[in-house]
Each structure stands twice: as structure tokens, then as C-alpha cells.
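Chemist: Mind looking at a prediction? Sequence and model below.
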Amino acid sequence: MNTLTINQKNKKNAARIAAFALLIMTIFAGLAFGMIHSNLIVMSDPALTLENLMSQSSKFTIEILAWIVIALMDFVVAVAFFYFFKTTNPQLAKLSAALRILYTLFLSVGIYHLIQIAINLDHTVLSTDIMIHLRSFDVLWSRGLIIFGLHLIVTSLLMFQTYKIPKILSALMLIAGLCYFTVHALYWIAPSIETTTQSIENLLALPMTIGELSFGIWLLVRGSRKPFLNATERFGFNA
């Protein structure tokens, strides 16, 4: 088996793994944040938040488990993307993987704060203590999403350089990365306009979601069957 054939096999395997990891991550993100976190947590009302967590502790536990799955899938995607793109541009592939792993570390520390809430969730816990952990989770996740945005931008550059990936998917990934980076950078550097930033985030929710998800679906449906050749490989040279 020559180097070109091995590269193609590795790319197809990486495409399948990345696709399934992205889809699993999307499902669990909808569960963790969309269905549980956003309903249990009311940042403007600590007392109500504590009451929700006390009365629905099993749901909160499910949320934490879902976040753990998400973090694991993020790591899997980082590694799979590296193997998928490494013959396109090894340096950018390493940077893309490193950025996603760094984002995963931020998210993991944030999950630690949620675990601390679950461990100490009893009738003696103070709502102020709960809110400290919740704010820490929000801040860590948001800072991490700045890095995640950079990861998507770098990944979009790799996609533009990879033969047979539709340019529209590359553009959607770039737009998603710019949206993540801009929105969460605003949360960090301009906290005084948080309400405005939230409105911007709501407007950009669709492009932020569709960028990576559309690529994941394409990898699952078409990606594992296509010969992924960069410009060098197309002319018969080893990458």
C-alpha cells in the first residue's frame, strides 16, 4: 500500500469519526444547554436558581454528564480533524487541533465548577456560592469560545485548501468562526453592553450553529466516500 493510498484511508476514517463525534456533540449540546441549563439557571435570580437545582437535581446531573460527553467529543474532533487535514497543511492542521484542545480545557474547567455545585447541593448551601460557580462556568466557557472561534477560522482555511470540499461549506465555517470570536470577545472586552451582545448572539445563532454542523453532515454523507486530495497529491506527489 503506497503513501497516497494510506493517506486516503486515514482521511476517510477521520471523516467518519469526526462526523459522528460532531453529531453526538450537537445532540448532547441541545440536551445540556437548550433543554436543561437554560431552564434551570436564572442568573438574575439566585434564589430561584437554587430552588430549581434543589428540586431538579437529577436533571442537573444529566446536564453535567452531557457536558462531559461534549468535552470528550471535542477532543475526538480535534484529533480527527488533524488526521483529516494534515496532508493539506500540516502546520495549520496542528494549530487547528491545538486550538480546539485548548478550548476543551477551558470547557473542562468550567464543568468542574458545575460538578462542585452538584457535590455541595444540599439544604445548607448558599445561593451566592452557587452563583459564583455558575458565573465561573459561564466565563470559562465564553473565553473558551473565543479560542473555539479561532479554531473554526483556521479549520475553514484548511477546508478552502482541501480538494473537493465545497467552497460554500468552507465559507460557512469561516462565518461561524468569526461570529463565535466576535460575540465572545465582546462579552469579555465590553461587559457594559452585555445586553446588546446577547441580542447580537441571538441574531447570529443560526450561522454559528450551521457552520460546523453542515460540515459534519457532509463528512458523514459524502466525505467518507470522496478521494480527498490536496493540490500536491492531485499531481501524483506524496504530501
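Modeler: The structure has been received and is ready for your questions. Because the structure is a prediction, the values reported are computed rather than measured. Numbers count the residues shown, from 1 in each chain.
Chemist: CA only for contacts and neighbour counts going forward, please
Modeler: Noted.
Chemist: From the chain's centre, how far out is the lengthiest helix in the chain? Work that out for me.
Modeler: Across the chain, the helix with the greatest residue count (assigned by DSSP state H) is helix 127-161. With CA atoms, centre = their mean, to the nearest Å as the basis, helix 127-161 stands 8 Å off its chain's centre.
Chemist: And the helices in this structure?
Modeler: Counting by DSSP H, the chain has helices at residues 3-29, 38-40, 46-55, 57-85, 90-119, 127-161, 167-189, 194-203, 205-221, 231-234.
Chemist: Mind putting the ones you listed into a markdown table with mean neighbour count?
Modeler: Formatted as a markdown table, these follow (neighbours: other CA atoms under 10 Å):
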| stretch | mean neighbour count |
| --- | --- |
| helix 3-29 | 19 |
| helix 38-40 | 15 |
| helix 46-55 | 17 |
| helix 57-85 | 21 |
| helix 90-119 | 20 |
| helix 127-161 | 21 |
| helix 167-189 | 21 |
| helix 194-203 | 14 |
| helix 205-221 | 19 |
| helix 231-234 | 14 |
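Chemist: So which elements touch the longest helix of the chain?
Modeler: The contact analysis (3 or more CA pairs under 8 Å, 6 or more residues apart in numbering; DSSP states H and E) places helix 127-161 against helix 46-55, helix 90-119, helix 167-189.
Chemist: rerun that using 10 Å as the cut-off
Modeler: Under the contact definition 3 or more CA pairs under 10 Å, 6 or more residues apart in numbering; DSSP states H and E, helix 127-161 sits against helix 46-55, helix 57-85, helix 90-119, helix 167-189, helix 205-221.
Chemist: I'd like the ones you listed as CSV, with distance to residue 197 appended.
Modeler: Listed next are the helices and strands packed on helix 127-161 as CSV, based on distance: least, CA to CA, whole Å:
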stretch, distance to residue 197
helix 46-55, 22
helix 57-85, 24
helix 90-119, 21
helix 167-189, 6
helix 205-221, 12
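Chemist: put this beside the first:
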Amino acid sequence: MTARTAAPRAAPAPAGPPAGAAPWAGGAGATTSPRRAALVAGSGYAGIFVLAVLANFVVLEDVRGAGDPAAVARAVADREVLVRAAAAAFLLVAVLDVVVAWALDVLLAPVHRDLSRLAAWLRLVHAVLMGAGASVLVVAAGPAGGGTTTPAQRAQQVGLLLEVFDVLWLAGLLAFGVHLVLLAVLLGLSRRAPVLLGAVLAVAGGAYATDTLARYLLPAYEDVAAVLLVVVAVPSVLGELALTVWLLVRGGRRVAGSAPAPARAPRGTGGPARPRPSGRPDHP
């Protein structure tokens, strides 16, 4: 009489989301869906637009337009609360930049992971420099030397701090310009965004970089400042507004007729994984 050998029991299947559930449905390995990432990036961009316009054009440009250095220092003192609010707005812009960098990386990493990471890092550099500039602006808004400085000394201090703010701002815009160029390349590689959107973003990025380098390198920058202002402003406003709208309306949506990649067949079934229906990513 031979002994009967018990068949080995199959190992229990690892816990995971229910069959057919999206990988971002929850659980320990949950991720963010491309569509949600696009909405986060678009919402962050919209917030950046509002905050930057209020801080830069409503507050700072008004203060800088006061006239000579002494008048600018008086304007900063008279509008101390507004200048501090502008600094806080720039700090929030820096935080939103970090969020947008993360969301764009989630959206675009499937297109080209290395370029997406580099674009995210460049935007983080811009965020760090923006935060540093906001801190300098807070110092400029407050009384220096315990209130013992003379008006001439105060005007000199405020002027120097505003120049430091400008230098940090410009350095950040150089990194941001390269970020926009890489973003345009990634959108082009994805073949999901309009070609015109990528082209305008690339022009805007190049304009940011050109303007920053011109300010650093040209002793007579003021001679070309008006021209470069237009060169930067037009494509940057059009391109970034269009990007915001595209992210909120179309970004991350699955293209009609495309399907997610089929799951790999379990071991032992002999069923090889089928190829994807298209060589292009399903998103952005």
C-alpha cells in the first residue's frame, strides 16, 4: 500500500485592489492618476497667476514707480502691510511651484522619465529662489536698524534689498525658462497636446532665458529692456494661460479608442502578455 502524497497548496494571492480597479483606487501602492495630476497642475498654475499678478503688478510695480530711491523707501514704509502681503504671495507661489512640479512629473514621466525629472528639478530651483526672494522682500518691508537709521540710509538699504530680490527673481526665471523648454519637448513627445501649445511654451522659455542672460551680461540692458519685455510677456502669458486651460480641460484624459495595457498573465498559465494597442502613451 503506497502512501498518498498531498498536493502542495498554492500560495495565496497578494492583497491588492479588486480586479479591474485602477491602480490609483487606493491601498498601500496607490498612485495618482494622470487626470488628477493634470487637474492639480492646472489648479496650481491658476493660483500662481492670481498671486503673481497681485504681488508683482499691483504692489511692487506701484512701489517701484514712486520715483527716486528716497521716494521708493517712503512708499515701502507707507505700504508696509501690502509689501508684506506681496512677500507672502510670492512665498505661496513658491509652494505652488513645488506642487505643480510634482503634478507635471506624475503626468509626463510616462513620456520620458529622465526629461520629466529634470524639468521638475528646474522648477524646484525656481521655487527655492522665489522663496528666498520673498524673504528678502519681508526684510525690505520692515524697519531696519531698530528705527535709528536716517532716511538716506533707509533709502540705500531698501534699494539694495530690492536689487537682491531682482537678482534672485532673474536667476529663478532662467531655471524656469529651461523648464518650459523641456515641458514643450515632453508635450511634443507625448503627441497628446496641441503642437502650437508646445511651440509657444518653447518660445516663452527661450525668451525667459534670453532676458535673464541679457540682464546679467549687457551693461546697457536698459536700451533693449522695452523690446525684451514684449518678447517675454507675449509668449509667456499666452503659453502659460493656454497650458493652464489644457491641463484643466484635456490633460491626462485617455484618448478615445485607446485602452490600458493588459495585465501580464500569471505564471504557469503559458499566456504571454499581449502588446499594447498603440506605441504611444495613453496620457497626457
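Modeler: It's in. Since this is a predicted model, take the numbers as computed values, not measurements.
Chemist: Quick check: the longest helix of the first structure compared with the second structure, mean distance?
Modeler: Mean deviation of helix 127-161 of the first structure from its aligned counterpart in the second structure after superposition (mean CA distance after the TM-score superposition for the first structure): 0.6 Å.
Chemist: Can you check which part of the second structure that helix sits on?
Modeler: The aligned range for helix 127-161 of the first structure in the second structure is 155-189, by TM-score structural alignment.
Chemist: Equivalent analysis for stretch 46-56 of the first structure, please.
Modeler: By TM-score structural alignment, stretch 46-56 of the first structure lines up with residues 69-79 in the second structure.
Chemist: Repeat that for stretch 98-109 of the first structure.
Modeler: Using TM-score structural alignment, stretch 98-109 of the first structure lines up with residues 121-132 of the second structure.
Chemist: mean deviation (superposed) between the matching stretch and the first structure, please.
Modeler: Mean for stretch 121-132 of the second structure is 1.0 Å (mean CA distance after the TM-score superposition for the first structure).
Chemist: next one: that stretch to chain centre, how far?
Modeler: Offset of stretch 121-132 of the second structure from its chain centre (CA atoms, centre = their mean): 9 Å.
Chemist: Ok, stretch 77-88 of the first structure next?
Modeler: In this view, stretch 77-88 of the first structure has its centroid 16 Å away from the chain centroid, taken as CA atoms, centre = their mean.
Chemist: Over which residues of the second structure does it lie when aligned?
Modeler: Here stretch 77-88 of the first structure aligns to the second structure at residues 100-111, judged by TM-score structural alignment.
Chemist: Look up how far residue 183 of the first structure lies from residue 194 of the first structure.
Modeler: Separation of residue 194 of the first structure from residue 183 of the first structure (CA to CA, to the nearest Å): 10 Å.
Chemist: Same question for residue 91 of the first structure.
Modeler: Residue 91 of the first structure sits 27 Å away from residue 183 of the first structure, taking CA to CA as the criterion.
Chemist: Same question for residue 75 of the first structure.
Modeler: Residue 75 of the first structure is 23 Å from residue 183 of the first structure, where distance means CA to CA.
Chemist: if we can go back for a sec, can you work out which residues contact both of residue 194 and residue 183 of the first structure?
Modeler: residue 200 (CA atoms under 10 Å, 6 or more residues apart in numbering).
Chemist: show me what contacts the residue lying closest to residue 80 of the first structure once chain neighbours are set aside?
Modeler: Closest residue to residue 80 of the first structure apart from its sequence neighbours, by CA to CA, 6 or more residues apart in numbering: residue 14 at 4.8 Å. By CA under 10 Å, 6+ apart, the contact list for residue 14 of the first structure reads 8, 76-77, 79-85, 219, 223-224.
Chemist: switch to 7 Å and redo it
Modeler: The neighbourhood of residue 14 of the first structure, defined by CA atoms under 7 Å, 6 or more residues apart in numbering, consists of 80-81, 83-84.
Chemist: Residue 18 of the first structure too?
Modeler: Taking CA under 7 Å, 6+ apart as the test, what residue 18 of the first structure contacts is 77, 80-81, 216.
Chemist: so who does the aligned partner of residue 34 of the second structure in the first structure touch?
Modeler: Superposed on the first structure with TM-score structural alignment, residue 34 of the second structure falls opposite residue 11. Applying CA under 7 Å, 6+ apart to residue 11 of the first structure gives the contacts 83-84, 228.
Chemist: Just give me which of those are shared by the second structure.
Modeler: Mapping the contacts of residue 11 of the first structure onto the second structure (both residues aligned by TM-score structural alignment, their matches' CA atoms under 7 Å) leaves 83-84 still in contact.
Chemist: Export the contacts of residue 11 of the first structure to JSON lines and append columns for distance to residue 207 of the first structure.
Modeler: What follows is the contacts of residue 11 of the first structure, written out as JSON lines (distance: CA to CA, whole Å):
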{"residue": "83", "distance to residue 207 of the first structure": "26"}
{"residue": "84", "distance to residue 207 of the first structure": "23"}
{"residue": "228", "distance to residue 207 of the first structure": "26"}
